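Asker: sequence first, then the predicted structure, then my questions.
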Amino acid sequence: MSMDATRKPLPPLLKLVLEVGPLVLFFLVNAYADRLGLSTPERRLFPATAIFVVATLIALAINYALVRKLPIMPVVSGIVVVIFGGLTLALDSELFIKLKPTIVNTLFGVALLVGLRLGKPLLKIVLDSVFDLDEEGWRKLTFRWAMFFFVLAALNEIVWRTQSTDTWVSFKVFGIMPLTLAFALAQTPLILRHEVKREG
């Protein structure tokens, strides 16, 4: 048996740290960059963006080193972070990093709907090892998550266009995650109704 075949999934706590860690660093650097001498108060988002890009790449590298596999959604998000974070720094414009959540969530929503249209619920590929649902359950869950991603994209547009940069950063870190967890928990009744019972 190969070593890859015996690799275990990441422990839940480590997985959470790798997924949320870059966001937390993004928030902290944005909050304290001027006090640390990294920028002026009005330009804190730029060192925060640089740290966000680097931390995201490190988190993906650690994930791959441990399990020799990268989850689809963090990879897509990471690619967009690098592209839009790089544009933010190269062009000295906050616009691009603020657009990143809109682009990522729209991409996920569109991908899920296209998969449904083609008769292939992509969420089943992402979550198959977590849930075992019947086909109707996968279709309904996929559609709900697609709509939720569009809502997140719309919320991001509203917040960054109407609020201060600091408020947007706080929403990105402390708003989107709780909303996502609350939405995921709200899908429990659907999952229980359509769960495939395995023979014991």
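Answerer: Cool, got the structure. Numbers count the residues shown, from 1 in each chain.
Asker: from now on I want contacts and neighbour counts done on CA atoms only, so please keep to that.
Answerer: Fine.
Asker: ok now stretch 191-200, how far from the chain's centre?
Answerer: 28 Å (CA atoms, centre = their mean, to the nearest Å).
Asker: quote the end-to-end distance of that stretch.
Answerer: Its first and final residues considered, stretch 191-200 spans 19 Å by CA to CA, to the nearest Å.
Asker: hmm, who's touching that stretch?
Answerer: 131, 132, 133, 134, 136, 137, 141 (CA atoms under 8 Å, 6 or more residues apart in numbering).
Asker: can you rerun that using 6 Å?
Answerer: Contacts of stretch 191-200 with the rest of the structure, by CA atoms under 6 Å, 6 or more residues apart in numbering, involve 132, 133, 134, 137.
Asker: can you put the residues you listed in TSV and add neighbour count, secondary structure and distance to residue 147?
Answerer: Output for those, formatted as TSV (neighbours: other CA atoms under 10 Å; DSSP: H, G, I helix; E, B strand; the rest coil; distance: CA to CA, whole Å):
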residue	neighbour count	secondary structure	distance to residue 147
132	18	coil	22
133	20	strand	20
134	14	coil	20
137	20	helix	16
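Asker: got another one to weigh against that:
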Amino acid sequence: MTDETRKLPGWLKFLLEFGPVLAFFIGYVKLKDMTFTLAGQDYSGFLVVTAAFIPLMVICTGLLWLLTGKLSQMQVMTVVLVVVFGGLSVWLQDERFFKMKPSIIYMLFAAILGFGLMRGQSYLSGVMGDALPMRPEGWMILTRRMALFFVALALANEAIWRLTDTDTWVNFKTFGLPLAMMGFFLAQGGLLKAHGIDRDEG
């Protein structure tokens, strides 16, 4: 089966990639003020929603793999860290582990990209090359910017979960992070114009 025949409709790809995050937000809004007693232990609504988010994330990522035949390294790392840190939050009844997960994910991404840059390579081009055809020098510039952007996201997440309430952090995670990512790529228009190539260029 070719990559073309395994390409997902846009709505389905969006649902599988962002559906778990939106479900987490809706669940949190509905259950945040509730406490649940399970096996003699009290769990906040946040922890119950986190416990539901973990298998939902695993299932959606698994469906992406089954339907497309591939997952990016970022997707694999993300689902692993969701399982580990989400599981720790539920097991230890400490929501801080789940809140620091985005910081760790973004710092890992920054470290991986930075390691590639030190080797004179753009690992980002291997992940996004099909979507954004660019010359090598363009990829190096974008990779440097992306690494710094990931560091900024990690620092922002740390500041928000440590200095504000859970409501603010959930809104930041659900809406702030995706909007920041969208804004970052929109801001790269000049770079793409300067270093982009036509798909049929040799």
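Answerer: Sure thing, it's come through. Every value quoted in this text rests on a predicted model; they were computed, and no experiment measured them.
Asker: hang on, the earlier thing: and the contacts of stretch 191-200 of the first structure, which two are furthest apart?
Answerer: Greatest spacing in the contacts of stretch 191-200 of the first structure, by CA to CA: 132 and 137 (9.2 Å).
Asker: now for residue 123 of the first structure, how many residues are close by?
Answerer: 20 (other CA atoms under 10 Å).
Asker: list the contacts for it?
Answerer: Contacts for residue 123 of the first structure (CA under 6 Å, 6+ apart) come out as residue 142.
Asker: which stretch of helix or strand covers it?
Answerer: Using DSSP states H and E, residue 123 of the first structure sits in helix 122-127.
Asker: one more: residue 106 of the first structure?
Answerer: helix 95-117.
Asker: now that helix on the second structure. Mean distance?
Answerer: For helix 95-117 of the first structure, the mean deviation from the second structure after alignment is 0.5 Å (mean CA distance after the TM-score superposition for the first structure).
Asker: buried set for that helix?
Answerer: 96-113, 115-116 (16 or more other CA atoms under 10 Å).
Asker: then stretch 161-181 of the second structure?
Answerer: 161, 166, 169, 170, 172, 173, 174, 176, 177.
Asker: could you find the closest non-adjacent residue to the spatially most central residue of the second structure?
Answerer: Most central in the second structure under CA atoms, centre = their mean is residue 78, positioned 6.2 Å from the mean C-alpha point. Take residue 78 of the second structure and drop its neighbours on the chain: the residue closest to it by CA to CA, 6 or more residues apart in numbering is residue 105, 6.6 Å away.
Asker: could you do residue 135 of the second structure as well?
Answerer: Here the residue nearest residue 135 of the second structure, using CA to CA, 6+ apart, is residue 195, at 5.6 Å.
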